[in-house]
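*Asks:* all I have is the shape, not the residue letters:
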């Protein structure tokens, strides 16, 4: 009787490599977010538009009261 050599297929390493790269990317991102100091200033109110109107003239303006 003849012998039949059966070889098992080698599993691909690509899925494991991609998974490892994703995990490393997540770890690097998490470390960056934890160690990054915010340089941005958070505003409590809307920034000024550059237009300055004194409060006294706005209330006493005849055009605003006649509308």
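*Replies:* Structure's in. What do you need? Just so we're clear, the structure is a prediction, and the values are computed from it rather than from any experiment. Numbering: from 1, shown residues only.
*Asks:* use CA for all of it now, contacts and neighbours both
*Replies:* Fine.
*Asks:* residue 23: how many residues sit nearby?
*Replies:* For residue 23, the neighbour count with other CA atoms under 10 Å is 12.
*Asks:* and here's the other structure:
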């Protein structure tokens, strides 16, 4: 996979960038993109038990979800 097209930003910057690349939007990255470490991703998933219903289609789940 190519991690050079995946970045994180605040809501305001994300709206400003829209569907364009940062270069097309006249924005620059604070630091070069890098492949994320595996451990932080694992720690994040532990806290997703109470994720909003609207997020479910966008999150990776390694178990079947209960509809209750």
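*Replies:* Here it is on my side, so go on. Given the structure is predicted, the values throughout are model-derived calculations rather than measurements.
*Asks:* need the TM-score between these chains.
*Replies:* The TM-score (TM-score structural alignment, normalised by the length of structure 1) is 0.19; 26 aligned residues with a CA RMSD of 3.7 Å.
*Asks:* assign residue 39 of structure 2 to helix, strand or coil.
*Replies:* When the structure is reduced to helix, strand and coil (DSSP: H, G, I helix; E, B strand; the rest coil), residue 39 of structure 2 reads as helix.
*Asks:* who's in contact with it?
*Replies:* If a contact means CA atoms under 8 Å, 6 or more residues apart in numbering, then residue 39 of structure 2 has no contacts.
*Asks:* gap between it and residue 14 of structure 2?
*Replies:* When distances are taken as CA to CA, to the nearest Å, residue 39 of structure 2 and residue 14 of structure 2 turn out to be 26 Å apart.
*Asks:* ok, longest helix in structure 1?
*Replies:* The single longest helix within structure 1, with elements called by DSSP state H, is helix 14-35.
*Asks:* pull the residues that contact the helix or strand just after that one.
*Replies:* Per DSSP states H and E, the first helix or strand lying C-terminal to helix 14-35 of structure 1 is helix 55-60. Applying CA under 8 Å, 6+ apart, the external contacts of helix 55-60 of structure 1 come out as residue 64.
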